[in-house]
Structure formats: C-alpha cells, structure tokens
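J.: my questions concern the predicted model and sequence given below.
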Amino acid sequence: MATWSDDIARSALAEMFQAAIKSADPHAALIDTLPEKPLGRCVVVGAGKASAAMAAALEAAWPDVPLSGVVVTRYGHAVTTRQIRIIEAAHPVSDAMSEVASMLILDAINHLTSDDLVIALISGGGSSLMALPRTGITLAEKQAVNQALLRSGATIREMNTVRKHLSDIKGGRLALAALPAPVVTLVISDVPGDNPADIASGPTVPDNSTPEQVTEILKRYSIGVPESVAQVLASRREPVTDPRIQPDVRMVATPAKALLAAAAIAHRLGITPLILGDALEGESAQLGIMMAGIARSVKYHGLPVSTPAVLLSGGETTVTIGAGVAKRGGRNTEFLLSLATALAGETHIWAMAGDSDGIDGTEDAAGAFVRPDSLQRAQEKGLSVNQMLAEHDSYSFFAALDDLIKTGPTLTNVNDIRAILIT
C-alpha cells in the first residue's frame, strides 16, 4: 500500500483481529484434537466462555457417538446443542448458577467405569463459571475474595492459585471425581504460557501449589479474608496425586496461533509483522507507554523493524483499581488510552486492541481503535484525557470518539490481541 488513510489502516487492523479470532473457532480447530472414540459412555463436561461452542463442535464432529453431560458458559454465550446440556452463569464473579453447574458436572461424572470416557472442554473464564466453594466456605465469601483479587492487580496465575485452594472442583479435583474413567481435556488457552494448570484453574490437572503461596499472594495485595476462609486455608488437605490420573491435555487453540494468523494477514497486505510475545503481562497503562516507545523507534529509526510494520502482542494485562474510583473501562481500552496519551498525536501510527472473546472486562465492546488524531478529536469534544485515564474511564473515551470495537460474543477466547501499525 503506497498511501495510508484512517480507513485503510483501520481496515487492515480489523482484518488482522478477525483472522486471530477465526483461528480459534472451535468448529474449525477442535476436530484435529479429538481422541479415539470410547468403548463405553462418553460424558462431556466443561467450563469457559468457549465451552458451549466447543460442545456444539464436538457434537458435529461425532454425530455417531451418544453423548451426555453438562458444560457451563457465560451469560449470552450459549449455543444450541442436541445432547449436551448448556448452563449459563456469571463472569468474572461467580453467581449461584456457577455453583449449581459445578454440582451438576460432578453428578454427570459419578459412577463411571474405566471403559467410559470424560471429555472436558475448558477455556478462559471457566474458573468463575464453575465455582464450587470448598467445604466450610460460602459462595458469598468466595465471591468477596474474588472481587478483591480482581481489583488488586493480581495476575491471572495468582488469582487462580487462590481459587484452587478455595474450591472443591479445581486443581485436578474434577479428574479425581471422574475416576476410574480417563479424562481427555480439550483446551482453548487464554493464559500466558498455555499452562493447563492455569486455564480455568486446572480442574483436570493435578496442582502442586501450597496454602503458603496463597497466604503470600493475599498478603502481597493486602487482601483480607473472612475468618472461615482463613480457617479453611489453615486446615491443610491432601493435594491431588492419585497415580490413576494421567492428564491428557490437547490444545485446540492458543494465543500464539492467533497472533500467527494475524501476522499472515499482515504479510498479505505488504506489512511486516513483529510478534512481541503472546504472554505479555503487567499494568495496562504501563504497557501502553512502553509500546508507544517501541512504535516511535520503528517510525524514526526502522528499529527493530522497518515500516510499514505492525507490532503484534497477546497476553493478559491488569488494571489495578484498589480503593480508587473506577468508571467504565477494560484492559484493552485502558492500554489504548495510555498508548494514545504517550504517542501524543504521533502521525502514521494506528492501533487496535481487543479481547478475543468480544468483551473487554465487563463492557459490551471487545476493545477500540486509536488514530493519530484521537487526542485532537477528544480535545474538541472537551474530554479530559488524563482524568479519564486516572478514573479508568477508557470505555467512555472511545465511545465518545465512536472508535469502540463491538463484535458481540465470539464464542472463543485466546485472550487479548494488540496490534500497532506504523507506516
């Protein structure tokens, strides 16, 4: 492309984003990960934003296999299935349906034999959607701890470590309940490193974390817990170590594959892609400042790549709210608002960032676009950029500029996709 305009740049970034999402479509990706068909029953369980779509894909791939079971997904993410029951529950904080779904899932895998097969469909969001508080803890108490974790700035790995020790289904305990039936876990990863023990808090993968680690995490982020939670954490329980549990985990889709799909589109458009990593973490606002510096280096020095280029990255950043004010925002829009502020109207640089599940935080947008004139247009509308950033009101900023990305639920989830185009 010889001439770049806002429309051309936006179209290129949107095409990369859609390619990343398409690469994680369960109907296209799941079929290559299926195990041998079982001799006995096949019970399907699962949790996550993509679990319902994965269940429908499994039914389509195995029309000759009688299936049963239960999966739980986020409200608004259900699809039609013929044999597998779909339940909807709350995310990112569990509700009563999350607990009901967990009990139904355990009931579905009760009284199985070694000839039967359990297929677990696991994707991001499963940790809150499949919530079974450990004996001695109420759902309300677990909700309070989870809400505090979400506001604290803790990483997804740290949050899930705490969740495992407050749960009777996570950290391999679903697989333990299924014995003697084997479990094959099909995963759409949304976590840095694709560690199955971290995805949805690893319900089918034995966990080696300790109560001491949980206590250290809670202390580090100054999170107080009810006395009942403290007592449960103090009463040690045996980790899941049954030798009959032989984890068979198969990756259906990953953030790395999504970024490679976006990079392929960039190549086709004559843009040089540079994948900076699929597992970037840290504060969203700080990452925005760092990425602005890299983009400037590309623009002015052709380092580390010459223009036209696109910087691609994935992973899950955090937004630390603490006791401060929080209005409307999400990881991706906060990243973009910080990026735009740091770029300060730099020409020939556009950007987009969005959550591949179609929902950034709790808002109805996946993310947003940044244009070279974003700050100028905001000023013309009387928006206070610094105040909106401080109040975590990034959604409102991009809504005012009509630059939000709204896809609706995509029924998959390989976490955030960020792309910065420099021409």
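T.: Perfect, thanks for sending it.

J.: hey, let's count contacts and neighbours off CA atoms from now on
T.: Will do.

J.: can you get me a residue count around residue 136?
T.: The local packing of residue 136 (other C-alpha atoms under 10 Å) involves 10 other residues.

J.: need the contact list for it.
T.: Shown in contact with residue 136 (C-alpha atoms under 8 Å, 6 or more residues apart in numbering): 228-229, 232.

J.: ok, and the most crowded of these?
T.: Busiest of the contacts of residue 136 [other C-alpha under 10 Å] is residue 229, holding 21 neighbours.

J.: secondary structure element for that one?
T.: Under the criterion of DSSP states H and E, residue 229 resides in helix 227-234.

J.: alright, now check it against this:
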Amino acid sequence: MVIKNIDELTSHGFKEGRKLALEICEYAIRSVNALDLTKKFLNLKDHILEIKGLHWDLAKLNNIYVIGGGKATYAIGKAVEEILREHLTGGIITVKKGEKRRLKKIKVVEAGHPLPDEDGYKATKEIVDIAQKAGQEDLIICAITGGASALMPQPEDGISMNDLKTITKLLLDSGAPIEDINTVRNHLSKIKGGRLAKMAQPATIVSLILIDEIAGEPWGPTVGDKTTFDEAIKSLKKHKLWEAVPESIKTHLIKGKENPSMETPSPEELRQLKAYNSAIGNNILMCEAAQKKAEALGLNSVILTCELEGESREAGISLAGIAKEIRKRNRPLKPPCAVIAGGETTVKIQANERGLGGPNQEFALAASLKISGQENITICALGTDGTDGPTEIAGAIVDGRTRQRAEEAGINIFESLSQHDSSQVAIKLKDAVYTYPTDTNVMDLYLMIIL
C-alpha cells in the first residue's frame, strides 16, 4: 500500500470515482518502484555482474562502490545491496530529510531539498572522495533520482552555499522549467553536467537513473551536458533574475562564458570514457501502467501526454475542461473513462504570496472550480515521490462537489489559490493525499475519472 489515507479520501464526495482514481494511482506508482526496477537491470550469476548488457567478472574487480543522490535513491541502494551482498565495498548516498531508513554497507545521509544545505555539501564531498580514489579495477554504481541536484551540492570555488541557496530559491520561485534551472545549476557545480563521471576515471562508472524530467532522457552529474555558460546567463535573463543573482555567481558565469576550458563536458567527450548511463524508469512507464489498470477496471482510457507543463492552476483548468467535454459530448472518448497525463507543472510565486502548498494541490483545486456541480467527475494530481512542493502532502483529489463542500465550510478556494495556500484547503476538506515512502520519483501523475 502506497497511499496512507484512502479511507478518509473516499469517505465523502463522489465516492465511486474517488475509489477508482486512487486504485489506479496506487497501481501506477507501485509500477515504478525503484527497488523493483533496479533488480530488473542488475543480475549476478556465477560471479558475473550484468548491468544492461555490460558484464564484469567480480573476481577481477578490486572494489564496488555505490554513490549518488535523490529522493528515491535509497531504494536503488537497497536493491544493489541485496544483489551484491558481500561483494559490495560500500558507498554513500544523499536522500531528502525525513528518510529514516538505513542500509548496511551504504551510508545514507539526509540533506536539504528543495534548497541545498550543509549536510548535502559534506556528504557530496565524501562522494567526490570515493570517485577520485577509485582505481582502474574499481566499479562505481551511481544512483540518481529526482532531487539529486539539490541533494548533491558542490558549488564551484568562490560560490558560497548561501549564494547557491539564493540562486536556487530564485529559480524555483520564478516558475522556470526544470531544463532552465538545470542549465544554470550545471554551470555552478564542481560535479554536475558530467563532471562527476570525469572525476571517477580511470574507474568504470555506471549510473542507474530514474527519469524525473520532461525531456525524458538520462540526466545528472554523470551525463554529458548539451548546454553552455552563455545559455545559463540567458536563462537567468529570460526569467528576469539576472539583476538579483549574487555577484559571485554572475562573476563565475561571465568568466565561464569567456573561457571555453571551463565548459561542462559534452556528451561526445564522455562517450570516450568508461562512463555508462541507464534509465531504469520514467513517467511513460507509469502512465502506461495507469492505463493498463484503468482498462482492467472496465474504463475506456487515453494517455493525453507524458509531457504536461505550464502553470499548475492553468493546467488544472485546461484538463478539467476536457473532462467536461467528455461528460457532455462523449469526446474525445466516452464515459466511463479514465484520462491520464504525466509531467510536471510549476508555480510562479511573487514576494507577497507566501502560503503553503504545492503544484499538484493547486492543479487539483483549480480543476475543482471548473468542474463544480458536475456529477461523476473526479480529478487527482499526485507527486510520485510522495511530496508536493515543500509539503509532506503528495497532492489532492477533488470532484464536482468539492467547491460546494468548501463553501459550506467557509473556505474560499479561489482566494487560497491566489495566495498559493492550497494545503490548508486540501487538509480541511480531507482531500489531501498522503503516502508512505513511494520509493520512486518520475514527476507527477494527473488522472481524471468520468463516469
């Protein structure tokens, strides 16, 4: 069981639609469990380790280390420990604060997310130490999942952790898409943008990556970077952040733009090294699992997209409009049906808007205004890692009765959305979804049930 409070969530509103939605979400999230996915990629037989077509004779390896970071990296580490057992030398991974589970041989360090902190900095220094000491006959398995960019901070010389926190917050509050954020972060770090893979040479480094980005491609500190210092500067200017950027960061980016030797390693450069990257799971896999479950439950189904982006409230309103079209005119498919989407929407926060919430909660509550009074429509939006923004809520589930219930409770959903204060609404209405550790992170799941 992934979702903690199913009984509470199905105790009110349109109960049949809610039960179907949560059953599908449960199945979909479990389908991309990082422990299970890792065990499909690693195989150990007769002292021969195979990782997606690559083979190593353990008798010829001196050490096997595990390093990495991310909100679902614990599960990858656990799978590797269970497979390699006594053959594993050790290692260290960083996880989001609150992850209390520990491993036998791999050190697990809780660190700050979404803003980087000193715990992450110190742990990443240990990761760098392992990468740099590894020798020709050593194998490094690098586990990367969503959240690794914040959980593995290692700013360039001259950039303080406080400045790194400042630029991270500016980027997150701006509502910039993740590719723009990572373009900047890659050029402020000693390890990002493929630099960790170079550090690990002459050892072999194999990365197991759970995809948590719209682009759908392997990413992280062992993947070659297609972006440049110039593009990092342009990204900051595009989102009107350049003037607010700390001087140390401006200086570094300008220096990097003028000095080609400082540029991050390209994919072509890393292909010459003993560095291999494998995607073990993604949002597409999850959406397809959701569709499979929906059809098994007797629902017509469609996957609209696995690349949903944009402002969360606007995206919620748009998808709610599709649900109404289905209910009224049986298009693009007929009820009973499930409409599935994956992706990652964002929230742009102004200085005077400081409520508590997250993009999935905003998506769902905005949708609830659009479907108000519509019977037999249920909409759910969940962060697959079990957290939504800075909250411990995964997301929210709403239906055509949500707005009426809110008004009866004296809650103004529109006003709360305007202040990005969605959590208190979802909690009061008992529509906030809570999960146990999901052991995955493949962006977000959006689901509409129309009966």
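T.: Nice, I can see it. Keep in mind it's a predicted model, so treat the numbers as computed, not measured.

J.: identify the residue range in structure 2 corresponding to the helix or strand following the helix holding residue 229 of structure 1.
T.: As assigned by DSSP H and E, the chain's next helix or strand after helix 227-234 of structure 1 is strand 248-253. Aligned by TM-score structural alignment, strand 248-253 of structure 1 corresponds to residues 276-281 of structure 2.

J.: mind checking how far the spatially closest residue to residue 234 of structure 1 that is not a sequence neighbour is from residue 160 of structure 1?
T.: In space, and not counting its chain neighbours, residue 234 of structure 1 is closest to residue 211: 7.3 Å by C-alpha to C-alpha, 6 or more residues apart in numbering. As for residue 211 of structure 1, its distance to residue 160 of structure 1 is 13 Å (criterion: C-alpha to C-alpha, to the nearest Å).

J.: so between these two, which is more surrounded?
T.: residue 160 (25 against 19).

J.: that one maps to what in structure 2?
T.: Aligned partner of residue 160 of structure 1 by TM-score structural alignment: residue 182.

J.: before we move on, what about residue 303 of structure 1?
T.: Aligning on TM-score structural alignment places residue 303 of structure 1 opposite residue 331 in structure 2.

J.: isn't its match right up against residue 325?
T.: Yes: if you go by C-alpha atoms under 8 Å, residue 331 of structure 2 and residue 325 touch, sitting 6.2 Å apart.

J.: hang on, the earlier thing: gap between the helix holding residue 229 of structure 1 and the chain center?
T.: 29 Å (C-alpha atoms, centre = their mean, to the nearest Å).

J.: how about it, which residues of structure 2 does it hit?
T.: Taking TM-score structural alignment as the measure, structure 2 aligns residues 247-254 with helix 227-234 of structure 1.

J.: now tell me what touches that stretch from outside.
T.: 158-159, 163, 187-188, 229-230, 232-233, 242.

J.: make a PyMOL selection of the buried ones in the residues you listed.
T.: To isolate the buried members of these in PyMOL, using 16 or more other C-alpha atoms under 10 Å:
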select buried, resi 159+163+187+188+229+230+232+233+242
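
J.: and which of the contacts of stretch 247-254 of structure 2 is nearest to residue 387 of structure 2?
T.: When these are ranked by distance to residue 387 of structure 2 (C-alpha to C-alpha), residue 163 comes first, at 25.5 Å.

J.: touching, residue 184 of structure 1 and residue 122? I think so.
T.: No: with contact defined as C-alpha under 8 Å, residue 184 of structure 1 does not reach residue 122; the gap is 10.5 Å.

J.: of those two, which one has the most company?
T.: For residue 184 of structure 1 versus residue 122, neighbours defined as other C-alpha under 10 Å are more numerous around residue 122 (34 against 22).

J.: aligned counterpart of residue 379 of structure 1 in structure 2, please.
T.: Mapped onto structure 2 by TM-score structural alignment, residue 379 of structure 1 lines up with residue 407.

J.: helix or strand right after the helix or strand hosting that match?
T.: Here residue 407 of structure 2, judged by DSSP H and E, is contained in helix 402-408. Using DSSP H and E, the helix or strand that follows helix 402-408 of structure 2 towards the C-terminus is helix 413-418.

J.: how near is the residue nearest to residue 234 of structure 1 to residue 299 of structure 1?
T.: Applying C-alpha to C-alpha, the value for residue 211 of structure 1 to residue 299 of structure 1 is 48 Å.

J.: count the neighbours of residue 177 of structure 2 for me.
T.: 18.

J.: actually, residue 202 of structure 1.
T.: The burial count for residue 202 of structure 1: 26, using other C-alpha under 10 Å.

J.: now residue 286 of structure 1
T.: Around residue 286 of structure 1 there are 16 residues (other C-alpha under 10 Å).

J.: which residue in structure 2 aligns with it?
T.: With TM-score structural alignment as the criterion, residue 286 of structure 1 lines up with residue 314 in structure 2.

J.: show me the contacts for that match.
T.: Per C-alpha under 8 Å, 6+ apart, neighbours of residue 314 of structure 2: 363, 366.

J.: could you measure from it over to residue 306 of structure 2?
T.: Taking C-alpha to C-alpha as the measure, residue 314 of structure 2 falls 17 Å from residue 306 of structure 2.

J.: one more: residue 99 of structure 2?
T.: With distances taken as C-alpha to C-alpha, residue 99 of structure 2 is found 28 Å from residue 306 of structure 2.

J.: between those two, which has more neighbouring residues?
T.: Per other C-alpha under 10 Å, whichever of residue 99 of structure 2 and residue 306 has more neighbours is residue 306, with 25 against 16.

J.: report the contact partners of residue 36 of structure 2.
T.: Residues near residue 36 of structure 2 by C-alpha under 8 Å, 6+ apart: residue 79.
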